[in-house]
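Enquirer: Here is a sequence together with a model predicted from it:
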Amino acid sequence: MIEKVLSLLERFIANERLSVQELKQLRKWMENSENMTLVNKWMESHWEKAHEIESKVVFEEILKKIDRQSFLRKNEPFLNSKWVKYFQRVAAILILPVIIVSSFYYLSTQTLKVQYSEAIVPNGQKSEIILPDSTHIWLNSGTRLRYPVAFGKGNREVFLYGEAYFEVSKNKHQPFIVNTSKLAVKVLGTKFNVKAYPDDKTIETALLEGKINLMIQSVSGKNKVLEMTPGEMINYSAKDSSIAKSGFIKDDVIGWKNNRLVFRDDTFNNLTKKIERWYNVEIIYDKTLFEDQRLTVELLEGESIERLFQIIEKAINVDYRIDKQKIYINPKMKNK
């Protein structure tokens, strides 16, 4: 099954004709967060093959292939020329793995439905996009964002799996809604950060400017609405539906947007998750040996993973070994 779907993705990128059913199957598979790792690996292998080619050049070639396929399928819903021109405008600020998947489109039935595009950022990468309404979004490592090709007359809705920082353009007639697995953020125009990785225990929302309403799903079907004010952070636990409010340090929350990796009294488990996403590595260690460890570290832009582990080694007295994309951590042996 997996080989078949990856084959469909490769055929689509290669501009081979896919049936409507095949396109729906590909979309359904890619929407499953459990397949994120496989998608990342597929894109990374293609990225390595294309690393000597400028992303803009590659993207323009993909657009040409999409145009040709569109010409052959005039009677089917497709990305319009206005959106193609929009993609050309923002192509320079998108990395190749995001560009490839953002070109994927959703074919609905003959009835008119909203068409979506999807940006996928692999571990070890970051990106930013500008939506048709001029909303600016920064995407952190290991993130997927699904958004409409064009906004209609209703709400402006996007779907987030991972972490993103939003600067939403103001429109009092069309609220902007960020949907996650367990809650939604509703705004008119503001700046905020949402961290909602599928494998995290909590969903974190931090408001920098303006006002937002946090709409939390409940078992009864009624949403609980919390109004947030600037400087406030809310951590929501999906496990027990608990809510924790606090303030926050700006650089701790959105430092990643400026390529700065920050740990502030982080548990060792949270620390390793951030490192894995940031550097696209796998960290192997015995969790039971590090349950009580916490660490505060702030890395400047461009710091290597080697430098980070030199700091960790001295801070919590561990040995580490880096073997390609795997890092092994063990407590230092005490001298007899």
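Expert: All right, it came through fine. In this text, all values refer to a predicted model and were calculated from it rather than measured experimentally.

Enquirer: contacts, neighbours, all on C-alpha from now
Expert: OK.

Enquirer: residue contacts, the closest residue to Lys211 other than its chain neighbours?
Expert: Of all residues not flanking Lys211 in the chain, Thr229 sits nearest, at 5.4 Å (CA to CA, 6 or more residues apart in numbering). By CA atoms under 8 Å, 6 or more residues apart in numbering, the contact list for Thr229 reads 207, 209-212.

Enquirer: dropping in the other structure now:
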Amino acid sequence: MDREQQLKAFYQGNLSKEEAEDFLQWYHSKEGEAYMSSKLKEQWDQQDPVMEEYSSWDREVLFKKISTKKEGSNQSSSDQSIKLKTGKHWGFSIAASLAILFTVSILGYQYMLDHQTSPIETQAMITKSNPAGQKSKIILPDGSKVYLNAESTIRYRKEFKTNRQVELEGEAFFEVFSDKEHPFSVRSKGLVTKALGTAFNIQAYKDSPLTEVALTHGKVSVEEIGGAKSGELIPGEAIISEGTDSDFRKEKIDVEKVLYWKEGILHFDEDTFEEVVRTLERWYNVKITVEGRYDKGFLCSGTFDKNEYLDNVLNILSHSSGFEYQINKRQINMKFNP
């Protein structure tokens, strides 16, 4: 946000502690003083429309906030507020500038006191979720990007810039902003992925036995939560875990295929029929019931056009898998004939 927006957000109490500290540091700098002086002069000389919003603030209320929290400022604050509202000559600008500086300084100090986080508040989490059939792009407070797949959720603390920990359920692709002083980590169904500045994909759905961390750029380390197994990845590699002591393996992967979902391309690579059904339910936000017996060892492979219609996907799968299907709004019935 620009400085005008930041000033307004500060006054309204909408800045985080870190943002407020940054604002106050700028405000007391030579650059900040010069900026406010120029804006004040515009207000007095031209009644600039942008500054009309600031001039409409009730400064009596503002100064009252100070007087109720700091002793000895009631009378002088009231006098200064009248000057700010009625003065039309640039001669008043110095007094006005000092008054605003005094106001922002004291309110800034009280703002910090009022917004100190308790141990419980420190643990407060922000949650971003997608239902089935929806994907989204999320910008984290540090500038990192998250592409969140359908039926997926991420959680992170409000103090994310200094505590870059993310919890993931489902699938997401991360483009991590580099910050060596604050490592970036993702917890996902038994695994912790750590990175500085890199890009990687994690698939960790609750209803799937597999958790996969695939690296596209940079370098990451992956380790079991509370376990002894760990490994590092280079681009084109993935660590796959099934949550068992014997299955924590590294494999080569096709990065392009791993990221097909970001482009709206549905892709199966020797997936079981159960995995195909779960993917279709997430992808199209439908409920699928399956009747009859089918070969449990049957594996499905195939790539569909971008944003392919569900009817077309089912039509192709039905021919290769041997089932009939009916679509009733969001209810799909698949039936295998004896």
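Expert: Perfect, I can see it now. This one's a predicted model, so the numbers in the text were calculated from it and none came from an experiment.

Enquirer: hang on, the earlier thing: for the residue nearest to Lys211 of the first structure, what is the corresponding residue in the second structure?
Expert: Taking TM-score structural alignment, Thr229 of the first structure has Ile234 as its aligned residue in the second structure.

Enquirer: how close does that match sit to Lys64 of the second structure?
Expert: 59 Å (CA to CA, to the nearest Å).

Enquirer: Check Glu52 of the second structure too.
Expert: Relative to Lys64 of the second structure, Glu52 of the second structure is positioned 21 Å away (CA to CA).

Enquirer: Please say which of these two ends up with more neighbours.
Expert: Neighbour count, other CA atoms under 10 Å: between Glu52 of the second structure and Lys64, Lys64 has more, with 16 against 11.

Enquirer: Which helix or strand contains the more buried one?
Expert: In the assignment (DSSP states H and E), Lys64 of the second structure maps to helix 59-69.

Enquirer: buried sites along that helix?
Expert: 59-60, 62-67 (16 or more other CA atoms under 10 Å).

Enquirer: Now do the closest residue to Glu263 of the second structure other than its chain neighbours against Arg249 of the second structure, distance only.
Expert: In space, and not counting its chain neighbours, Glu263 of the second structure is closest to Lys306: 7.0 Å by CA to CA, 6+ apart. Distance of Lys306 of the second structure to Arg249 of the second structure, computed by CA to CA: 31 Å.

Enquirer: same thing with Thr103 of the second structure?
Expert: Here the criterion is CA to CA. By it, Thr103 of the second structure lies 60 Å from Arg249 of the second structure.

Enquirer: now the strands for the stretch 1-150 of the second structure?
Expert: Here the stretch 1-150 of the second structure has its strands, by DSSP state E, counting those that start in this stretch, at 125-130, 136-139, 145-148.

Enquirer: Output the residue interval of the first structure matched by the next helix or strand after the last one.
Expert: On the C-terminal side of strand 145-148 of the second structure, the closest following helix or strand by DSSP H and E is strand 152-157. Counterpart in the first structure of strand 152-157 of the second structure, with TM-score structural alignment as the criterion, is residues 143-148.

Enquirer: Mean per-residue distance, the matching stretch versus the second structure.
Expert: By mean CA distance after the TM-score superposition for the first structure, the fitted stretch 143-148 of the first structure averages 1.0 Å away from its aligned residues in the second structure.

Enquirer: what number of residues lie near the counterpart of Val186 of the second structure in the first structure?
Expert: Under the alignment defined by TM-score structural alignment, Val186 of the second structure corresponds to Val178 in the first structure. Neighbourhood size, Val178 of the first structure [other CA under 10 Å]: 20.

Enquirer: got a list of what the residue positioned nearest the centre of the first structure touches?
Expert: The centroid of the first structure falls nearest to Thr143 when counting by CA atoms, centre = their mean (1.5 Å). The neighbours of Thr143 of the first structure, taking CA under 8 Å, 6+ apart as the test, are 120-122, 160-164, 197.

Enquirer: and the gap between it and Val39 of the first structure?
Expert: Going from Thr143 of the first structure to Val39 of the first structure by CA to CA gives 11 Å.

Enquirer: before we move on, back to that, and the match of strand 152-157 of the second structure, how far out from the chain's middle?
Expert: Offset of stretch 143-148 of the first structure from its chain centre (CA atoms, centre = their mean, to the nearest Å): 8 Å.
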